[in-house]
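Asker: Here you go, sequence then predicted model.
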Amino acid sequence: MGIMVNTDELTTQAESYIGKRNLLLQNIEPAIIRKAWFTLSHLLLPEGAKVVDMGCDDGSMTYAMAVLYPKVHFTGLDKSKRKINKAKELYHLKNLDYKVGDATSEVFEAESVDAVVNSYVLHEVYSSARFNEEIVHDTLKKQFKMLKKGGAMFIRDFAMPPPEEFVWLEMPDTKSAGKELSELSESDLLIWYAEHARPKQDPGCGGFFLEELPERYPGTRLFRLPYKWAYEFIMRKDDRKHWETQLPVEYTFFTEREFRKTLRGQGARVQYSAPYWDDDIISDRFEGHFRMYTDDGRPMGHPPTCFVAVSYKLSERKSLRIEERRPSVTEKSTLSITAMRDKKSGEIRDVVSRDVIVSEVVPYRVDSEGYLKVYLHDGLARSIANAVPRGGINIDGRRWSGHMIEPISVDSEAISSVGQFDVKSSSDFSHQYLGLKPQKDAVLEHGPDYYPAPDYIDEKINTYYLKVQKAKGVIAPKSHAGLSNKFQAKGFIREIDAQQVLDAITVGMIPSSRLELQILSLFQHLNMKPETWTDKKISLQMNKLANKANVSDLLARLSEPDERFSKVKGSAGQLRSIHSTFVEEGQSRGSVSGLSSESIDFIVHDGKTINTAVIMPLTKDLKGEIHAGFNVKYMPVPQRHEGNGLTVTAPTLNIPADITNHKQLKKFIAEEYGIPTSSVFKLGESYFSHVGVTPHRIHPYAIASPPEMAKDPDTHFIPFYQMTLLQRSLSKEPHFMTLIARSYRYFHEQLRLDAKMDVKKILKQRFDNIQPDWSLPVYYDSLDMMREHADHVIQEQHRNEELERQHMHEEEERLRLEQEAEEERVKAEQLAKQQAEEKEKKKKKKKVKLAPIQPVNLNANLKAPPLTQAPVAELPEPKADIVIPEQFKPHGKSITASFERELEAFIEEFKDKLEGPSPEKW
């Protein structure tokens, strides 16, 4: 049965692109859709591109990619005629076709394809060729031949562990349920696999070395074997369904280094390569199933679940890689280090500054179908990304060629020279510095500002947006502020779908949290919603929060001048300036050789590693409200620019040099906070704090906060919804802003509480421009933008307050009358009971003539009810309680009303502070 969907029907069934997409993908397995999204997130494809999916198998992933990117054409290629015919029968889209062919052959004409996808196909090529690596080399050569200049190749496969290394594999001692393969325990399956691997070898020549060692712990079995075969077993042990068909196949053949070397040998720039760890696979198939140790008994981290590489086909003598080669002999430096002393604490801090002040511009447009497009500088040289490690190692193994994607950098003086932002000055600026034509009546817009590292890098990067017309092709950059002058790699300005950029950041290809925040800010400014493809589950315990943040106090302290930091002579010895020579390499006459070199200055921390973990503590108060934890610090850089260095920051931990993998890092964080590793969550991939100045890497994490942290005087807590409102005004640290944004996106379902959604409807009119949309990851409006809306908001608030006061008065009157009626009813019952008791006593005593008891008028003391209220006698009798399952219970008025009052008071406090902006000091 085919799953072709009529486009006309789609128009009536779902107006939005996402709705149509979901209908088209409703019969595709979620794992396949996720695989397609992961692949495309690395490619940043332009509209009209032609992509070939090599070894497409049943064609489902090719189809999913075509659905996700309707403006790109996809061709699925497989040598199985039966599979291709089945795919043609099942999948029908205008931008999709299938073709019978071998991935090792020259199926397509030279330079006719924009991108090639090799998703778990190269190890099939290797195994089919009787484990011949040369066939893989030849296949890649043919595939690069069909790529256009600048075309991309995506590889996702398994990388071979270091050859000739042995490891210990420890597994639970579980008895097998039977003798069939599907019934064997994992330890017994390993023994079977060691005897039957490589079945295509000559008789008696298959298998691999395996020996069982004495157990280290009761209830376990310990094996010693080559690392390669341990990895081969781990990655296939859970797929018993395809075990026999996959038995002749070897998953690993190239190491990571050999992959990169082979691709560069084809004249390709390996823009990005990395091992990848899939959290779901690790939790479902690794944890609790095995532990690995080195051959001398040291614990190892989890092996990667796959390896990815993105490479671009370039002409001869084009920049392929930039790396640090040797210390520079010149003495000239563009960096200066200044010591700053905190007059109140006496602490001295080193601060580094460059000889250039940079602003960043993000030109954008919204196309006719509602897609947000941005213009970014692609391929610019960022050599510091490949600096030799000094203190600590590359924990996640992610590598770049030294070429990055960033916003367009301009000298801040160029922005200052614009003067007032009007249509003419914005057009002149765009022509001179961007090479783009603004849309009619478009003016430069000042977006959020960022301090890349407010504790030690003296830079404040201003962000600007400009609405532009669609450019014809790529554009040579006109501005090179803060960039290299001598390297051949200058990059180019090109249009990219904004959602694709966010996806590339999510998978780790673009290591920039600032670009992530800038694009999220633009989405919010345009009242558009970005998508989130990553979600996580976090279990939070309730804590009594002894140190809730006083928002009013923080805002008051922020608005007051504070000049606690002052320059002092000398240096604190915290920072060290490195002056080194970086070399740019390219292909020349079939080999890789040097193209150019340049002396580059950068900063490293003495006494610290290049890796820092930033942590977002999350917890629930006794009411179940999710709170975010933070520290409050004074920092020297914001003080210089704004006159006050107070900022909200995330707790940080410098990662020791002996931490070499993610598993150890999670354990380190867990031990620091006294929590289990299951309460530590990675918030996306690591990123550079400021790759133009330092190789310092940031590793973002969230933790389920322990009770002890709730009592820590240095850690403050605030309701998460308030933090989404306040983070722009309270925090000058981009790492904290990134944690807030990613926490909201990744833990979306838990943070988007139903009670707040109910209150949002109540308050929509009142706080239309102040309250954030709960579906957005973070609130980005600047204080200036909020001031512009303040008068309108206040007037609307006053009108609603008057209506609410009237409603509350009526409600109070109704409740008062009900209460009085209840009191009279109780009195009447008590009196009737008393009369009955007296009557009973009379029967037992001699009859005595008493004065008659006057009848009681139960309504004598009741006031006349208003016309809208029914008499007490007519009130209906209370019905028996109906038991409603907890998950279906509607939120009571008390919950929403309480939250409404809380948010109202919070907004009122915040609004009062808008009138007094912090002083700015340059």
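Answerer: Received the coordinates, thanks.
Asker: can we go C-alpha only for contacts and neighbour counts from here?
Answerer: Fine.
Asker: Surely F154 forms part of a strand?
Answerer: Yes. Secondary structure assignment places F154 in a strand (DSSP: H, G, I helix; E, B strand; the rest coil).
Asker: Give the burial count for it, as a bare number.
Answerer: Applying other C-alpha atoms under 10 Å, we find 22 other residues in the vicinity of F154.
Asker: take the one below as the second:
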Amino acid sequence: MAGKDENKKKPKDAEKKHAAKAFGESHTPHDETLEEQAAKTGSAVSLEQFKKRARDEKIRQDHFENLSAFIQNKAAQISAHFLLPAGSKVADMGCGTGEITYALALLNPRVEFLGIDRDPKSIETAKKNYDLSNLAFRCEAIDVSSFRDEGLDGIINSNILHQVYSEHGYSMQSVTQTLEAQIKKLKPGGTMLIRDYMMPPANEFALLEFPLSHKNGKNAVDMSDADLLIRFAQTARPFDSAGCEGFFLEELHELLREDTRLFRLPRKWAMEFLYRKDERVRWEKELGQEYTFFTYQDYRREFARLGMRMVYSAPYWNPWVMENRYNGKFQLYTEDGNPLPPPATNYFIIAQKAGEKGSLLLEERRPLQDKPSHLDIVTVRDTRSGELHEMVREPDAYADIIPYRLTEDGRLLIYVINGAPRPVVNAVTRGNTNLDGKTWSGHLIEPITMSVDEFGSNAAANKLAILKFVEKQINLNPRPHGEVEVGLPYFPSPDRIDEAIEPVYVEVRAPKKSSWRYLPPLQEGDPSYSAWGRICELEATDILHAAQVGVLPDPRLEIRVFELMMRLGLPFPKWVGEQMPTRGKKRSTIIAEDGVAILDAIDKKTFVESDAAAEHLRAIRSVFVEEGHTQGTTRGLTSQNVEFIVTDDGIENIAIVLPLTHNWDDGLLVALDPQMLPAPQRMGASGAMLTAPSFVLPKDVRNVQEAKAFIAKKFNLEPADVKQLGQSYFTHTGVTPQRVYPFAIMADAQASLPPRWKYCAAKRVWILMYCFGCFSGDLLKGLARTHMLLDQGHGLAPTRRAELGKTRDFRLSLEKEELYQAGINSPHRIPSRILGEKSYQGHIHLDKTKTVNLSQELINASIRVDVGESLTAIRDAFVSLTETKDVRALDKDIHGVKEQLLKNKPLAAPKRNEPGSGPSGG
């Protein structure tokens, strides 16, 4: 086994069992990490220690990739749903022979795992085969009665609770008793992950249809699905008393389709059969197992009773099972004959120990008749066409503050808010459908935000305010001479939300703790929740994976982490979402247009405010209640009046679709939707913006499968050609319950695209992004996810050093009257509020004084923007001069500016690898 090879490189048994000790009754602290040793001694980590870490990482990666695809996928899905800081102690219940626990330990080398199983033979096999410094196994029942209370950071119940239910005579009480015993072992704030099945609402019937089959065997292996269902209806629940087995089933003779057999039965038992119909060899052994036992409401009720916040719940459809066992093999219907999607192959539930008076749920209780006063819906008019646009405007402006640090072994750690109250995600649906079945408690992981209302034109003062906020409000210490960079603005919805949110990346020192309570600066009239969450240190790769599987519905954190990793040249983790289909035909007829030309070609528009009343958007003011655990029951802790916007028809589901293809030289092309929009124009740019092609999903689209069929029809494709580009997210968790469902298609020759959409080379798109910033947030996320999905081997990542070299210097025109840099003077570029910029009306005309003053301001600010480092005359200290007769007198002054820049070069931190120069290729 893979673990045996690694064992040869390890010390004796006595030195490698710290993982097991950490879970027992002893209070011996865990072994110190290299970082902790360095922090105590003040010494740097030695080169040999660093090399050993690197070797260990490579060994772990190789061992994980040698596991079966099934084990890899299962472990990756569990890991992506389990966000825990380094040093956490996690018990994997019912680990069997340890394959999944071993894979989890490989994926998370800084988390200590203990596999628990009651079967001594299984545990002996696990110990023999799998050996890692952060992995141990123990033979014990999954109630772990020998563990000390509040000693675990995490518990994993993967496909084990239905066994408890079945083996105790189909007893729900046995499940609740097991959960109660386990929860006692969790620390306050500890996390439980459940991966199991979920029962549909009780007493709900369904129709189950099978195609006709020529199988007519007498045993389970040789029977048709329909005949096996008939046998199952007579023998299910064998642990019941004699004669009490089975369930109701009737075969209908009035068929919905020809050449089929149709049955009516309880929906629960339809799902039970579909989950096991292909396990023919193990049929008799599995017959006693009943997979579905709790409904969604059962889970929520029991967790609330036990003081657990049910943070997240979602169905999961395993792609392999869908392709090989579901598609074309059966069809579920409601009793009145409407098609149903296939049952989820699993459900993921994340619950967090909240304790007494801990916040459990934020939900809308009742709408108010008061007129909204916080959100303002404004109407703007296109002066040329007269077309009206409705937009919502918040009274406050914010920036995302992204503190981060790099460890000695190359890990990128991000500081976020874990448990931020966002009640709007639980607004009551108004004609909308939850397409993917995901639910949240209303406590989200999201970036830390800072008000920038008071920011002026002095970039240096703005920088000091940010550093003060990081130090005083977040309780982190910025590194002296560390990085402070302004990133890409994020437009949540440039067609209907008048907001662009800029990120500021601040490099900080390692704090003493990995988590602490957070209280934002509050003003009169702000909500008063019982808790505002905690500042938490999370690995960047874990954040990306959690976003890919849908745990993080916040729209911005994922793109912030992605951009920072691009800046630092760090490799991205392996994609865990749906895979793209094989490439379509190379399309030599496709002409990739230049992005700047696309922006320039958009019809010019001027938007002015109008007195016309809003007709499409509605601002709603509602009471949201924060429920909590109090004296063994659930009660309201606080109530807040919260405002949000909805559409007049209640439809809040949006699909974005990225059509991808290849040109004659196999370069990747992406289709963009160029538009002239009011939000970027009102912020000082031209209004030209590149957006992701999008559609409003109509009310009759009720699930993701139907959304794929809807999109496929739009492009003249098959539904199988439409792939999810990661999971859904909210447009803006503080403003609207609108959900965005991202998709990608590989658009070969027969796919039809609207003429307004333009193809652009993917490499070029990234460069444009950092020069202009005029991209919709949905397009940013779509491009980032495409980058991670296709990996750098597909030509998506630009080589930034070569491509952007020309944008790194300030150049004077031949007449030396204009300061020019690619992007900085473009009318399309979005001015930065952080950098104190105003709107750009073309090139800046300079005289001697202006030249010196501008250079001095850049030196003083020392805040850089974008990967292309638009203001990096500070860092690169290069001024390009072309002397002419008319301006010879200015040369002396310009030379002085250059010398001053050179003198101030040490103000910037030492260079790291540029994005694109590291192993990721960008």
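Answerer: Cool, got the structure. Computed from a predicted model, the values in this text were never measured in an experiment.
Asker: Post the TM-score for the overlay when you can.
Answerer: Counting by TM-score structural alignment, normalised by the length of the first structure, the TM-score of this superposition works out to 0.80. Behind it: 781 aligned residues with a C-alpha RMSD of 3.1 Å.
Asker: Now the counterpart of T691 of the second structure in the first structure. Nearest residue, chain neighbours left out?
Answerer: The pairwise alignment with the first structure assigns T691 of the second structure to T649, based on TM-score structural alignment. Computed as C-alpha to C-alpha, 6 or more residues apart in numbering, the closest residue to T649 of the first structure that is not its neighbour in sequence is N631, at 5.2 Å.
Asker: can you check V470 of the second structure too?
Answerer: Distance criterion C-alpha to C-alpha, 6+ apart; nearest residue to V470 of the second structure, sequence neighbours excluded, is L476 at 5.8 Å.
Asker: I659 of the first structure too?
Answerer: Leaving aside its sequence neighbours, I659 of the first structure sits nearest to L665 (C-alpha to C-alpha, 6+ apart; 6.1 Å).
Asker: Validate this expectation: the one you found resides in a helix.
Answerer: Yes. L665 of the first structure sits within a helix when classified using three-state DSSP.
Asker: Burial check on whichever residue in the second structure pairs up with R257 of the first structure, number of neighbours?
Answerer: Residue-level alignment of R257 of the first structure against the second structure, with TM-score structural alignment as criterion, gives Q297. Neighbouring residues of Q297 of the second structure were enumerated by other C-alpha under 10 Å; the total is 11.
Asker: tally of neighbours for the counterpart of E165 of the first structure in the second structure?
Answerer: In the second structure, the residue paired with E165 of the first structure according to TM-score structural alignment is E204. Using other C-alpha under 10 Å, E204 of the second structure has 12 other residues around it.
Asker: If I follow the layout properly, E204 of the second structure ends up in contact with P266?
Answerer: Yes. Taking contact to mean C-alpha atoms under 8 Å, the distance of 5.8 Å between E204 of the second structure and P266 places them in contact.
Asker: re the thing from before, in a helix, that's where the match of R257 of the first structure is, yeah?
Answerer: Yes. Secondary structure of Q297 of the second structure, determined by three-state DSSP: located in a helix.
Asker: Kindly provide the distance from it to A304 of the second structure.
Answerer: Counting by C-alpha to C-alpha, to the nearest Å, the gap between Q297 of the second structure and A304 of the second structure amounts to 10 Å.
Asker: Repeat that for N853 of the second structure.
Answerer: In this view, N853 of the second structure and A304 of the second structure are 62 Å apart by C-alpha to C-alpha.
Asker: neighbours of the aligned partner of L557 of the second structure in the first structure, just the number please.
Answerer: Matched by TM-score structural alignment, L557 of the second structure corresponds to L515 in the first structure. Other residues within reach of L515 of the first structure by the criterion other C-alpha under 10 Å amount to 21.
Asker: need the contact list for L515 of the first structure.
Answerer: Each residue near L515 of the first structure by C-alpha atoms under 8 Å, 6 or more residues apart in numbering is listed here: E406, P407.
Asker: What are the neighbouring residues in contact with the match of R257 of the first structure?
Answerer: By C-alpha under 8 Å, 6+ apart, the contact list for Q297 of the second structure is empty.
Asker: longest helix anywhere in the first structure?
Answerer: Among the segments of the first structure that qualify as a helix by DSSP state H, the longest is helix 783-844.
Asker: How many residues are close by D295 of the first structure?
Answerer: Neighbour count for D295 of the first structure, taken as other C-alpha under 10 Å: 16.
Asker: contacting residues for it?
Answerer: Counting by C-alpha under 8 Å, 6+ apart, D295 of the first structure makes contact with E165, F166, V167, W168, R224.
Asker: To which residue of the second structure is it aligned?
Answerer: Counting by TM-score structural alignment, D295 of the first structure corresponds to E335 in the second structure.
Asker: Map I33 of the first structure onto the second structure.
Answerer: Per TM-score structural alignment, I33 of the first structure is aligned with Q72.
Asker: Whatever helix or strand that match lives in: how far from the chain's middle?
Answerer: Secondary-structure assignment from DSSP states H and E places Q72 of the second structure in helix 69-80. Counting by C-alpha atoms, centre = their mean, to the nearest Å, helix 69-80 of the second structure is centred 17 Å from the centre of its parent chain.
Asker: Neighbours of A64 of the first structure, how many?
Answerer: For A64 of the first structure, the neighbour count with other C-alpha under 10 Å is 22.
Asker: Between N853 and A304 of the second structure, which has more neighbouring residues?
Answerer: Neighbours per residue, other C-alpha under 10 Å: of N853 of the second structure and A304, the larger number sits with A304, 26 against 13.
Asker: Show me what secondary structure element comes after the helix or strand harbouring that one.
Answerer: For A304 of the second structure, the element it lies in under DSSP H and E is helix 296-305. Using DSSP H and E, the helix or strand that directly follows helix 296-305 of the second structure along the chain is strand 308-316.
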